[in-house]
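K.L.:
using only what follows, build the 3D model:
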Amino acid sequence: MPSPFPGFDPYLENPDFWPEVHNRLIVALADSLVPQVRPKYEVAIEKRIYEINPFNGDNSLLVGVPDLAVKRQSSNINQSPAQIAVAVASSPVQPITVTVPIPEKIKQNYLEVRDRGTGLVVTVGEILSPVNKRSGEGRDSYLQKRQRILGSLTNLVEIDLIRSFPAMPIIENDIQSDYRVLISRYSQRPQAELYAFNLPDSLPTFSLPLRSQDVEPTVNLQQIFTEIYDKAGLDYRIDYTSEIVPPLSEQDRVWVKQLLEKEPD
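P.N.:
Prediction:
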């Protein structure tokens, strides 16, 4: 059963679903590109690791990783609580148990399209996550990489399906949209193509840039999303009676309510 939404399903922005959806989108995008770019190019899934330290005032690692500090145990402790002797000091003030924040590594996949002859990266494909957009170390790290790409001969495709947090910077910063896809061809910079769309809209179809002499492969983002929604069985995993996280605007909340009321039980 397909998603009840005409475009992206906002229930999947919930931290309970987003990491899986992000990974599935990356793999599905790579699978759709390989037959269109071979044999000249190869499509590789690369992994980036963020280490976020909440001591520095950044709690980005908590997005989608609930109760992480409580669940983690040190790997070099082999004794059970019953085997550990604790000396009880004589004091009128007794200690209480607290939880301290621990730096956490967040793994995130992205795409590289490489020339098989030279090994050079021709295009980088990014699907943003909250760690990229939320103010702090994660966003700073991503923006540094983004600037390196924009200053190079590498094309950039940046897909943003996260409504929360400020969008990635562009000069025309008054453009407002729920979601966006940025296509930055190195040969056309500083100009770039921006697909800005909202919750009621279908996901766009666009051409993924390669070298100027090459035929560009087509990315049908709506089709890719529809296929992973079906393969992941999300229709029976999502509770469409629950509140959407992050919350919607009042206008979108009314629209979603009317849309879901039309759906058959």
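K.L.:
switch to C-alpha atoms for all contacts and neighbour counts from now on
P.N.:
Will do.
K.L.:
now the strands for the stretch 151-265 of the chain?
P.N.:
With DSSP state E, counting those that start in this stretch, the ranges of strands along the stretch 151-265 of the chain come out as 155-160, 179-184, 193-197, 205-207, 218-220.
K.L.:
show residues contacting the first one.
P.N.:
Under the criterion CA atoms under 8 Å, 6 or more residues apart in numbering, residues 122-129, 149-150, 179-186, 208-210 lie in contact with strand 155-160.
K.L.:
how close does residue 249 get to residue 71?
P.N.:
Distance from residue 249 to residue 71, counting by CA to CA, to the nearest Å: 34 Å.
K.L.:
correction: residue 104
P.N.:
On the measure of CA to CA, residue 104 and residue 71 end up 12 Å apart.
K.L.:
here is the second sequence; please produce its structure so I can put it next to the first one:
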Amino acid sequence: MPSPFPVMDPYLEGYLWSDVHNALASKIRAFLAPQLRPKYAARLEVYVVEDISPASEIGILYPDVEVLQIKQSRNVTPAIHTSNIATTPPLLTLPVIQPVIVRIPIVEIRDTANNVLISCIEILSPVNKREPGLAHYRKKRQRLYNANVHLIEIDLLRRGNRPFNHPRLPDVPYLITLTQARSGVIDLWPVTLQDTLPTITVPLREGDPDAVLELQAGLNAIYDEAGYDLSIDYTQPPPPPALSDADIEWMYKHLQNMI
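P.N.:
Prediction:
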């Protein structure tokens, strides 16, 4: 079943995001591979980061982490105190929030002659958009730029911070960017909730024609293949942050035939 939205589905930004991220990376590789042969190949790579501050994602990306336990009486050996002063027992016990291991898939385009990295396609994860992961990701961006690698960044998450700042950066929920090697500029495709995801170029080496990536077609394909409609409760609000009144009105117009 297709998504009720002809554009980005904000409900995918919650606990399904890890699956969406993996599926979209695989679909992007599948779309690009026939265009790249025989001089280039698209490869899936995975890097691992430790989310040491997952508290902001509890109940959104990590729904099973949220466990609250009311302190109840239990048979335990009482602690030995040196005074006769009575202590107040705790009323609530909370679990210690442990770091979460996050696996982030990316698409790398390499030349088949020497396996040199030419272009990198990053689909941003929540851990890339908040500290301390944001600082680490910004360093990675700079390393790729210094290595003359083209970088495409696909940001389909409304929460978090952008990996770069600029006074003219548009205030939109989604953003696709292309930083071409040695260009000194970043091409931007701002995307509102009502906008179709863009079809963009994927640059290769100078003199070779660019590949073409249809992002909306890729997102539509994985939604249908994965059956995300079976896991999403569209009667509930989408994951935070909250939408504007205009976006909420637009969203529920598209949901009328489903709910």
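K.L.:
follow-up on the earlier one: buried ones among the contacts of strand 155-160 of the first structure?
P.N.:
Neighbour counting by 16 or more other CA atoms under 10 Å classes 122-129, 149-150, 179-186, 208-210 among these as buried.
K.L.:
do a quick rundown of the strands in the stretch 1-150 of the first structure.
P.N.:
Ranges of strands within the stretch 1-150 of the first structure are 41-52, 104-115, 121-127, based on DSSP E, counting those that start in this stretch.
K.L.:
so of those, which one's packed in deepest?
P.N.:
strand 121-127 (a mean of 21; mean count of other CA atoms under 10 Å).
K.L.:
between that strand and strand 104-115, how big is the angle?
P.N.:
Put simply, strand 121-127 of the first structure runs at 140 degrees to strand 104-115, going by axes from the mean of the first three to the mean of the last three CA atoms, to 10 degrees.
K.L.:
what residues does stretch 14-30 of the first structure touch?
P.N.:
12, 43-45, 63-65, 109-111, 127, 129, 219, 224-225, 228, 244-246.
K.L.:
kindly apply the preceding question to stretch 106-124 of the first structure instead.
P.N.:
Against stretch 106-124 of the first structure from outside (CA under 8 Å, 6+ apart): 23, 26, 30, 39-52, 61, 125-127, 153-157, 209-211.
K.L.:
counterpart of that stretch in the second structure, which residues?
P.N.:
Aligned by TM-score structural alignment, stretch 106-124 of the first structure corresponds to residues 102-120 of the second structure.
K.L.:
off-centre distance for the matching stretch?
P.N.:
Remark: stretch 102-120 of the second structure is offset 19 Å from the chain centroid, using CA atoms, centre = their mean, to the nearest Å.
K.L.:
ditto for stretch 210-229 of the second structure
P.N.:
Taking mean C-alpha positions (CA atoms, centre = their mean), stretch 210-229 of the second structure and its chain are 15 Å apart.
K.L.:
and stretch 177-189 of the second structure, by the same measure?
P.N.:
Between the centre of stretch 177-189 of the second structure and the centre of its chain there are 20 Å (CA atoms, centre = their mean).
K.L.:
now stretch 34-53 of the second structure
P.N.:
15 Å.
K.L.:
dump the strands of the stretch 151-265 of the first structure to a markdown table, plus distance to residue 171 of the first structure.
P.N.:
Listed next are the strands of the stretch 151-265 of the first structure as a markdown table, based on distance: least, CA to CA, whole Å:
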| stretch | distance to residue 171 of the first structure |
| --- | --- |
| strand 155-160 | 16 |
| strand 179-184 | 13 |
| strand 193-197 | 12 |
| strand 205-207 | 22 |
| strand 218-220 | 25 |
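K.L.:
to residue 3 of the first structure, which of those strands lies closest?
P.N.:
strand 218-220 (16.4 Å; CA to CA).
K.L.:
how close does that closest one sit to the second structure?
P.N.:
Compared with the second structure after fitting, strand 218-220 of the first structure deviates on average by 0.7 Å (mean CA distance after the TM-score superposition for the first structure).
K.L.:
tally up the residues packed near the counterpart of residue 190 of the first structure in the second structure, please.
P.N.:
Taking TM-score structural alignment, the alignment pairs residue 190 of the first structure with residue 184 from the second structure. Other residues lying near residue 184 of the second structure total 8 when counted by other CA atoms under 10 Å.
K.L.:
how far away is residue 184 of the second structure from residue 150 of the second structure?
P.N.:
According to CA to CA, residue 184 of the second structure and residue 150 of the second structure sit 11 Å apart.
K.L.:
quick one, helices of the stretch 1-150 of the second structure?
P.N.:
17-36, 133-146 (DSSP state H, counting those that start in this stretch).
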